[in-house]
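Student: Here you go, sequence then predicted model.
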Amino acid sequence: MRRKKIALLLFSLAFCLPLLSFSGKKSANDSPKSWIRINLLGYLPNAIKVAVWASKEQSPPHRFELLDEQSGKVVFSSAKISKFGAYGPFTSTARLDFSSFKTPGRYLIRVGTIVSPTVIINNEVYRHTADFALRYLRQQRSGFNPFLRDSCHTHDGFALYGAKAGIKDSTHFDASGGWHDASDYLQYSTTSANATYHLLMAYRDFPQVFGDEKQANGLDGKNGLPDVLDEAKWGLDWLLKMHPSAQVMFNQLADDRDHLTMRIPKEDSQYGKGFERPLYFIDGEPQQRGKFMNNTTGTSSTAAKFASAFALGSRVFYPLNTSFSELLHAKSNSAYQFALRKKGVTQTVSVKSPYIYAEDNWVDDMELALAMLNPQPKVTDLYSPQQGKGTLDSAFFYAKQEPVTPWLKDDTAKHYQWYPFINIGHYELAKQSSGANKQQLIAYYKQGIEQVWDRARQNAFYRGVPFIWCSNNLTVAFAMQCFWYKQLSGDASFSALEQANFDWLFGCNPWGTSMVYGLPSWGDTPVDPHSAFTHLKQYPIDGGLVDGPVYTNIYKGLIGIQLSKPDEYAEFQSDLAVYHDDYGDYSTNEPTMDGTASLVYLLAAFDSKAEAKKPNVTQSFGGIIRGNSKQKKLALVFTGDEFADGGQSIAQTLAQNKVKGSFFLTGRFYSTPAFTPLIKKLKANGHYLGAHSNEHLLYNDWNKRDSLLVSKTQFKNDLTANYQAMARFGIAKKDAPFFLPPYEWYNATIASWTSEMGLQLVNFSPGTRSNADYTYPEMGKSYRSSEEIYQSIVDYDQKQANGLNGFMLLLHIGTDPKRKDKFYQQLPTLIKYLKKQGYEMVRVNDLLKTEP
């Protein structure tokens, strides 16, 4: 058992720290009764790093220390302590800020005689954690389940409430597949679509953090597709079955008759029609809820979630599977039209119990759908007064209907009342907007964050998220909103709040436990969740995010909860909130599929915050854009495709000044006979000769950077052809490991594909106008004269703290004849200036060496 391992750790610590009391949870006999709560997973070196000290007896400390775990020596001491009063079970609390300590290692925090669990600081603490959480999603698969290596629910299902579409009750539709929702085996379109969207978004935003260790069916083996996309496609394939035609869409598969027994998933026969389970058609009207009816008012909430998931799926899969992408594109439009049938919300159905997903909002779903359907020529929106002005106008109309997700300001909600728990539409729409509209969307996010911050700032845990059912899902969502706000605005005011919510999930909470099964493997995490997999078979549910603490008054009012063993967290329960690592508590310790999918995104985001493995370079979207900014070196970089009129002049100037340059040329350039003498001369003079694509392709949309215009196969074939053209001059890939993309435009996916080919993507250093030397007067406002370009370089050097240190200063080896003012003629003057300023001009491969 994991907790026995912790006990062994305490035993070993006793030898090197004999006077200290370990701040674990098993502390009924500890005196004084004080604890130090930390993020058990660890902290990035440059991140905000805060632990929470809490006590039932003592006053807040004045100082704290970090000890090296191995030697026991004090390596850091600080009085940076923010003192708070009572919270939950504690009479006194304080925040211990050690953000200024950045040295990687393993440490202990000491306050008096109290010592924390091991504090881990390094750049790898979140590496592969997003992939770890995917394990739970695979275990939740219906149809073929890779964890069980068996199939279940293969006969689904029979339709109900389909009269509006001319479907008779009990008509069979193939609905096998998808994910079980939680520890039961119900399947909901609304949660599945939201989960699918989060997985697709995680890959789109952070492709570099995901690996490929599984086949499409979830079994071991690489298939050339990141595992997160295998999982997202599993969700998309099921959603396609739940929307088989323009007239048919289902909201739910099975119902709470599922809850009769806890069992490992197989075939179910409790629904009265063999092994088939009921499929609830979306008709926009209230449907059965036992002796009650749910409060369905329309078709929009679920159908719009379908539309957004299909639309994002279409974009992500376009370069990978064009036919699948086109199918998703068509389905995104038909799903949106289904959302327009009757404006309103679709709630789930129960037959025996009072608990449903009682979603009450739908305008946020419409906003996201429209943001992701863009660009389209026109979208008919019968509700919006902005109709006819395009999808973004309509999306912004919906954004204004719900500027702040209601639970953020109300501090309460019914079960899944405001779902998703974050308005993703604001983020997607803001990225495509500008001016006042963009600022308004950012302000909406800020307004919601401030509502939570007003509550959070009152306690040491910075806890402002309400303890309603699935509070951990809300915590993940809120941390994401803080992350997106900072990304969109550049304002880091809420970074500590964002970090505190992330830390809460991994142990910096009153109970001192991670809320994710098995993460970290060395820490205290759930071991007895409300799950048939663990309860009946002791199967691990790695990566599953449990529901999390609830208000004590909610817990006391729930039906059928009875703990199966003594409460090991009894000392940390309070009149405020409770959490139990106990199978008998379905309210706090049941994992959920959609919450875990959201966690995949959050873990990927935090993984992406890690510094580059080459700490002396600057990266953007996975490409290196600057070398060591502390060394007075730079690289003169020249790109070329169809023009080479400056080649001989540039080569002569470099030779006269004994400067080496770096030339990134397309396959077309290398293959042009007229350029052959120049290329041979550059190679003979010792310059770096690299790749710039074969056909000078535009890889991704200028306005939507994440929208690819080429497939992975196209990209690789084109770049391979570039290196084949270089091989004719005796230039092998090992001689030219750096690749500069055509148009100097790329995204993280292109950088990832480059890496897969054993190459490193590089790009020019932003800040000057050197790369505008290709412009000519007929281009109007885009034109930059040589004098203006030269002055921009000088100004940057003289006004920025590190000047041009580490710069890749990009010029063109030739330009359009329409440009008469050739900047390469100013190269002698530029080199003279750079030498006078003390710069050493080196090749790219020398600039990007990783020595300190």
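Tutor: That came in fine, so what should we check first? Numbering: from 1, shown residues only.
Student: switch to C-alpha atoms for all contacts and neighbour counts from now on
Tutor: Will do.
Student: Can you pull up the most central residue in the chain?
Tutor: Tyr601 (3.4 Å; C-alpha atoms, centre = their mean).
Student: for that residue, helix, strand, or coil?
Tutor: For Tyr601, the assignment made with DSSP: H, G, I helix; E, B strand; the rest coil gives helix.
Student: so it makes contact with Arg204?
Tutor: No - Tyr601 is not in contact with Arg204 according to C-alpha atoms under 8 Å; the separation is 10.1 Å.
Student: try it against this one:
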Amino acid sequence: MNKSSIFFALILLFLAKFSSAEADKSWIRINQLGYSPGSVKVAVLGSKESRNFKSFELIDAKTGKSVLKRKTGKDFGSYGPFRASFRLDFSDFNQSGTYFIKAGSARSPEFSISPDVYKGTADFALRYMRQQRCGFNPYLKDSCHTHDGYSLYGPMPEKTHINVVGGWHDASDYLQYSTTSANATYHLLAAYRDFKNVFSDRHQTNGLEGGNGRADVLDEAKWGLDWLMKMHPRNDWMFNQIADDRDHSGYRLPNKDSVDYGYGRGKGRPVYFITGEVQGYNKYKNRATGTSSTAGKFASAFALGAQLFTNYDNALAQELIDKSLSAYQYGLIKPGVSQTAPGSAPYFYEEDNWVDDMELGAAAVYQLTDDKKYFDQALNYGAQEKITPWMGADTARHYQWYPFHNFGHYELAVKSDAINKAKLISYYKEGIEKVWAKSKNNAFYRGIPFIWCSNNLTTSFAIQCVLYRRLTGDNTYLELEQAAFDWLFGLNPWGTSMVYGLPAHGDTPVDPHSSFTVLHNYPLDGGLVDGPVYGSIFNNLLGIHMKGEDEYAEFQSQLAVYHDDTGDFSTNEPTMDGTASLVYLLAAKESQSGEVLKPKK
């Protein structure tokens, strides 16, 4: 080999190494579920070098040929682990197929563009809901917590037996909360009402395989309704939770849970009565002030359930009507919040708002009864909290503003005159604008705070955008809505989906904080994990013990961290209510997958 050949070979080797090093410092994030042909389609390029990428290409994965070339646009600058970041917009490409994106030497994972890309995803998320069932658990084909429970704080003699068997475990522990369960039930019911055509019937009422002539999402909602009725057994009785943090005694399956542990009775777990006053069995206490926050959620779930079950079970529908009216009245007993009760640890659901719950309750009862007094009350409640307070904020306490979006504005608007409808729509728009103001200056269009359960906030914000579009037909915020949805499925700094097993071929959680996976490696199909938190939050949490090597170490930052690790209950624990909200969002996306949706510029 002559000198010129050797020199040329060295140049090629240098360029190859340079190209490899460049690729190792730049990543392209996409929605791993894929994109429907008529939707907003954006990827994000993040680089640890301050480089100016000029263009990107969309490559057909089967042929290797470039089908689209576009300029990258502006550099949004640093975000999390990245020093440079770009939005790669290919929305005007609508041909179905499998593709990947290249920019410089960076290459995205392969993804699909197809009208069927979200087909079956809402039903898939229901798998986690069935797995969370208490009483009879269809996943384990066994029962648990069949002796629940005994009363605390109520007007009845202390430790009176109350039959509250059923419902869902709240997360990877076995506590059960009325506030999250009622919100979850409402989302499941609303998903069926608004997008019934996307749901299938493959399971029985008890969750076992086999159709029963009713969509599985309605079966799941009924499981929630049945338990809520037990938690509101009389007009003047309402309970807020089963168990407390004495539950946190280590990994065990629910059907192997010893109810003796910590409670000392052997006859079930404590059931906390809603008194509207401060509660907490040990060192820590909540800041409860009233009955409204939980009661309003009960009223809305019962009222919507009554509407939807009329054609299936008239007796049940009538009972739900009665329960919705009594629950709403219970919310008027002592206006205020009924927070969950802590004990030996300072963590509880610190819900500080309640007028949103009473607005939704009144709106749902109005739809049920057509009694205008409920409309007027709902409108008054809505005016007291126009936007959910976390929107536009940098932080909040755990579940401080819950639910994370206000369904009440939507439910009232669909039955309003033009003037009041416009007013309610403006509330949604104001909240979306506050998030947009914090989103528009970063490439991920991320304006949602990294507090505990940030994925739940992200899901709720996307739903608020969906509801706004359904009311107005205005696509102004379509790109922001899609960014929130995309974030959940891999278009984030870590490049991972936040939903276990979805998509099947993608990078999704495999080591969630759950006894199911720790003890037996059982899958948690469809479960939405908590999501990233601020580095400052993670560094100050108690009881975090990482179990394995951090595969996302190079993408962690002081801005936010996420770990696919069983030891991280702050970012990698699935939640029942977050997953139920995701069912609604996935159903909405599947139902519109054949539409052409262009953002308003």
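Tutor: Thanks, I have it. Everything numeric in this text was worked out from a predicted model, so none of it was measured.
Student: which residues touch the residue nearest to the centre of structure 1?
Tutor: With contact set as C-alpha atoms under 8 Å, 6 or more residues apart in numbering, Tyr601 of structure 1 has these partners: Ala130, His198, Leu199, Met201, Ala202.
Student: Now do the same contact list for the alignment partner in structure 1 of Asn52 of structure 2.
Tutor: Correspondence of Asn52 of structure 2 to structure 1, assessed by TM-score structural alignment: Pro60. The contact partners of Pro60 of structure 1, by C-alpha under 8 Å, 6+ apart, come to Trp53, Lys83, Ser92, Thr93, Ala94.
Student: Highest neighbour count among those residues?
Tutor: Using other C-alpha atoms under 10 Å as the neighbour criterion, Trp53 leads these with 32 neighbours.
Student: That one sits in which helix or strand?
Tutor: Secondary-structure assignment from DSSP states H and E places Trp53 of structure 1 in strand 50-55.
Student: wouldn't Ala483 of structure 2 be in contact with Ala443 here?
Tutor: No - with contact defined as C-alpha under 8 Å, Ala483 of structure 2 does not reach Ala443; the gap is 9.7 Å.
Student: ok, and the closest non-adjacent residue to the alignment partner in structure 1 of Arg287 of structure 2?
Tutor: Here Arg287 of structure 2 is matched to Asn295 in structure 1, going by TM-score structural alignment. Among residues not flanking Asn295 of structure 1 along the chain, Pro286 sits closest, at 5.5 Å (C-alpha to C-alpha, 6 or more residues apart in numbering).
Student: I figured the one you found was touching Phe292, is that so?
Tutor: No - assessed by C-alpha under 8 Å, Pro286 of structure 1 is found out of contact with Phe292, at 9.7 Å.
Student: So between those two, which is more surrounded?
Tutor: More crowded of Pro286 of structure 1 and Phe292, by other C-alpha under 10 Å: Pro286, with 18 against 14.
Student: That one -> structure 2?
Tutor: Alignment note (TM-score structural alignment): Pro286 of structure 1 maps to Val278 of structure 2.
Student: so what's its match up against?
Tutor: By C-alpha under 8 Å, 6+ apart, the residues touching Val278 of structure 2 are Lys285, Asn286, Arg287, Ala288, Thr289.
Student: now, which of the residues you listed lie within strands?
Tutor: Among those, no residue falls in strands (DSSP state E).
Student: okay if I get these as JSON lines plus distance to Val198 of structure 2 and neighbour count?
Tutor: Formatted as JSON lines, those follow (distance: C-alpha to C-alpha, whole Å; neighbours: other C-alpha atoms under 10 Å):
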{"residue": "Lys285", "distance to Val198 of structure 2": "43", "neighbour count": "20"}
{"residue": "Asn286", "distance to Val198 of structure 2": "41", "neighbour count": "21"}
{"residue": "Arg287", "distance to Val198 of structure 2": "41", "neighbour count": "18"}
{"residue": "Ala288", "distance to Val198 of structure 2": "40", "neighbour count": "22"}
{"residue": "Thr289", "distance to Val198 of structure 2": "41", "neighbour count": "18"}
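Student: want to throw those into a markdown table with distance to Ser300 of structure 2?
Tutor: A markdown table is the format used below for the contacts of Val278 of structure 2 (distance: C-alpha to C-alpha, whole Å):
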| residue | distance to Ser300 of structure 2 |
| --- | --- |
| Lys285 | 28 |
| Asn286 | 25 |
| Arg287 | 24 |
| Ala288 | 21 |
| Thr289 | 21 |
